[in-house]
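# what shape does this take:
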Amino acid sequence: MHIKSIGQGPDLVLVHGWSMHSGVWSPLLELLSEHFRCHLVDLPGHGQSEWHEGDFELKRLLDNLSLALPQEAIWLGWSLGGMVALAMTHNYPEKVKKLILLASNPCFVQTDDWPCAMAAEVFNNFSASLAEDQQLTLQRFIMLQAKGANQPRQVIKQLSEQLAQQHEPEPEALKAGLKCLAEWDLRDTLASVNCPTQMILAENDHLIPVSLAEYVQKLQPKLRIDVMPGLGHAPFISQPQQCQLVIEQFIHE
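Next up, the predicted model:
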């Protein structure tokens, strides 16, 4: 697994979301690397990480991350990356000093008792479109991430540029990532997490509804929740300085 480290200070692990790679953090990285030793993970089959069948099996993924990353660090995960970081707190609690879930849901697809997520029909249609035309589906996903942002064109431009800078993700890795989003249910993990945890939501996110705040607060009363107004699914691209401020306030509490 490819991991790039940059900056000086306390260890901070950053895990990107579905279909992207660690380069997506660049607007935020310029700010965070001044105060932290940032470890940028490319998930299997994304960016510069190779793909092998089964790499997204949760235990194997977490074991590989554990071997490659510092003994104790702050973990920051965006979207699918947030689910990975949350799962680390269960399998390797000694590894996670603090946890930051950025635009991430412990249960991504709606269930009867979890309405604050993506509708199953929408998710299934998206998965079907990936099998038909991967490139078009990735572009549609970029548009969806930018929707609701105060500067959607900027978000579309940056996400598109990042996607173009690396080889497209491995098709099997994309399918495996969607399977994770569909099947992982980490609500019990969030309820039992022991380290200080922050959830950052965006007011206009069309993938992770802001109504999630009410539900996760019941699961984990100690959770710190910050809502960023006027932003979509990638708030660290629209407003990197504002995002940095919210993150560092929590870290230094």
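
# drop to CA atoms for contacts and neighbour counts, all remaining ones
Fine.

# going along the chain, name the strands of the stretch 1-150 of the chain.
3-6, 11-15, 37-41, 73-78, 96-102 (DSSP state E, counting those that start in this stretch).

# hmm, who's touching the fourth one?
Under the contact criterion Cα atoms under 8 Å, 6 or more residues apart in numbering, strand 73-78 has outside partners 10-17, 82-85, 95-104.

# for the second one, same thing?
Counting by Cα under 8 Å, 6+ apart, the neighbours of strand 11-15 from elsewhere in the structure are 22, 36-43, 69-70, 72-78, 81-82, 84-85.

# how far does stretch 81-100 sit from the chain's center?
12 Å (Cα atoms, centre = their mean, to the nearest Å).

# mind listing what's buried in it?
The neighbour-count check on stretch 81-100 (16 or more other Cα atoms under 10 Å) flags 81-90, 93, 95-100 as buried.

# repeat that for stretch 160-167.
For stretch 160-167, burial by neighbour count (16+ other Cα under 10 Å) applies to 160, 162-163.

# okay, the residues you listed in a markdown table with secondary structure next?
Output for these, formatted as a markdown table (DSSP: H, G, I helix; E, B strand; the rest coil):
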| residue | secondary structure |
| --- | --- |
| Ser160 | helix |
| Gln162 | helix |
| Leu163 | helix |
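
# okay, these in TSV with distance to Tyr215 next?
Below are the buried residues of stretch 160-167 laid out as TSV (distance: Cα to Cα, whole Å):
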residue	distance to Tyr215
Ser160	33
Gln162	33
Leu163	33
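
# to compare against the first, here's the next sequence to fold:
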Amino acid sequence: MSRPIVLLHGWGLSSSVWAPLQAALDPSLEVRTIDLPGHGKATSAGDSLESWSDAVLAQLPRNSMLVGWSLGAQLALHLACLHPDRVSRLVLIGATPCFVQTDTWQAAMPADTLADFRRSFDIDPAATQRRFIALQGLGDARRRDVVNALGSAATPPDDAHKTALAEGLGLLANIDLRKVVPEIRQPVRLLHGAGDTLMPTAAAEWLADTLPDGRLSVFTDAGHAPFLSRPQDCAGLIEGFARD
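Take a look at the predicted model:
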């Protein structure tokens, strides 16, 4: 039995980033994409994880399989914990429960680095977004193609989107889902690039070990966006999981 597949993108992008993966998926599957609040064509939803999750929840069919990448993966985890009646299983790509380092969590970006991104975004949002996109291509054998694809799918940090994008960076700085991860009962498949310099593989390994039903696949030649550099391989894993 297949399930509706809902794709949730990461910070600063739009749902168009999923185009290569969608092209690789079996067209008989029901696949939907959602723009995160204030991204793409979506309206803003405030500056809290709860308000962003509510905005996504309003668009979810029942029994959805959420495919979340980066910030989208954190939203997917949050929704799976709070609304198990709407979320049947998860695929998490480039995922982490906590994006920044703390005294008890080192598998993440240094807090000062993200703080610098937030300050830079206030001064020169376009340049900051380009830097963030460039980081996502590091460690990938198809780095140039990945960066080009991300750039083409970026939400412009113009007057209509700048506030929401800044709020999204605030979410990345503050979300910590480590306490709720053991409560997530849905089956979870984790896909991660071994060369991901934005989010260490150790974060995905922690999720696989801590989730009650989590399995991890690591792509040796990929970075933070393996669904762009390895769309066929990611599609095959997602299709099998959706029909399981």
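
# any idea what the TM-score is?
The TM-score (TM-score structural alignment, normalised by the length of structure 2) is 0.93; 241 aligned residues with a Cα RMSD of 1.7 Å.

# among the contacts of strand 11-15 of structure 1, which ones are buried?
If we count by 16+ other Cα under 10 Å, the contacts of strand 11-15 of structure 1 have these buried: 22, 36-43, 69, 72-78, 81-82, 84-85.

# from Leu231 of structure 1, how far out is the residue sitting nearest the centre point of structure 1?
By Cα atoms, centre = their mean, structure 1 has its centre lying nearest to Trp78, at 1.9 Å. Separation of Trp78 of structure 1 from Leu231 of structure 1 (Cα to Cα, to the nearest Å) stands at 14 Å.

# how about Arg187 of structure 1?
25 Å.

# among those two, which residue is more densely surrounded?
In this view Arg187 of structure 1 and Leu231 are compared by other Cα atoms under 10 Å, and Leu231 has more residues nearby, 24 against 18.

# aligned partner of the more buried one in structure 2?
Counting by TM-score structural alignment, Leu231 of structure 1 corresponds to Ala222 in structure 2.

# does its match touch Gly195 like I think?
Yes. Contact between Ala222 of structure 2 and Gly195 holds when scored by Cα atoms under 8 Å: they sit 5.6 Å apart.

# which residues are in contact with both of those two?
139-140.

# would you mark the buried spots in stretch 112-131 of structure 1?
Under the neighbour-count criterion of 16+ other Cα under 10 Å, stretch 112-131 of structure 1 has 115-118, 123, 127, 130 buried.

# tell me which of those fall in helices.
123, 127, 130 (DSSP state H).

# any chance of the residues you listed in TSV, with distance to His52 of structure 1 too?
Formatted as TSV, those follow (distance: Cα to Cα, whole Å):
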residue	distance to His52 of structure 1
Phe123	25
Ser127	21
Leu130	20
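
# and the helices in the stretch 101-250 of structure 1?
120-132, 134-146, 152-165, 171-183, 187-192, 212-219, 235-238, 240-251 (DSSP state H, counting those that start in this stretch).

# of the ones you listed, give the one that comes closest to Lys59 of structure 1.
Across the helices of the stretch 101-250 of structure 1, Lys59 of structure 1 has its closest neighbour in helix 171-183 (12.1 Å, Cα to Cα).

# structure 2: matching residues for stretch 195-204 of structure 1?
On structure 2, the counterpart of stretch 195-204 of structure 1 by TM-score structural alignment is residues 186-195.

# and the matching stretch, how far apart are its ends?
27 Å.

# what of stretch 18-35 of structure 1?
27 Å.

# next one: stretch 9-26 of structure 2
20 Å.

# from Asp226 of structure 1, how far out is the closest residue to Val227 of structure 1 other than its chain neighbours?
Leaving aside its sequence neighbours, Val227 of structure 1 sits nearest to Leu201 (Cα to Cα, 6 or more residues apart in numbering; 4.8 Å). Separation of Leu201 of structure 1 from Asp226 of structure 1 (Cα to Cα) stands at 6 Å.

# looking at the two, which one has more neighbours?
Leu201 (28 against 17).

# these two touch, right, the more buried one and Ala103?
Yes. Using Cα under 8 Å, Leu201 of structure 1 is in contact with Ala103, at 5.0 Å.

# shared neighbours, these two?
Contacts common to Leu201 of structure 1 and Ala103, judged by Cα under 8 Å, 6+ apart, are Ile208.

# need the counterpart of the residue nearest to the centre of structure 1 in structure 2.
In structure 2, Trp78 of structure 1 lands on Trp69 (TM-score structural alignment).

# now do the contacts for the nearest residue to its match once chain neighbours are set aside.
Excluding the flanking residues, the one nearest Trp69 of structure 2 by Cα to Cα, 6+ apart is Ile93, at 4.6 Å. Counting by Cα under 8 Å, 6+ apart, Ile93 of structure 2 makes contact with 67-70, 73, 190-192, 225-226.
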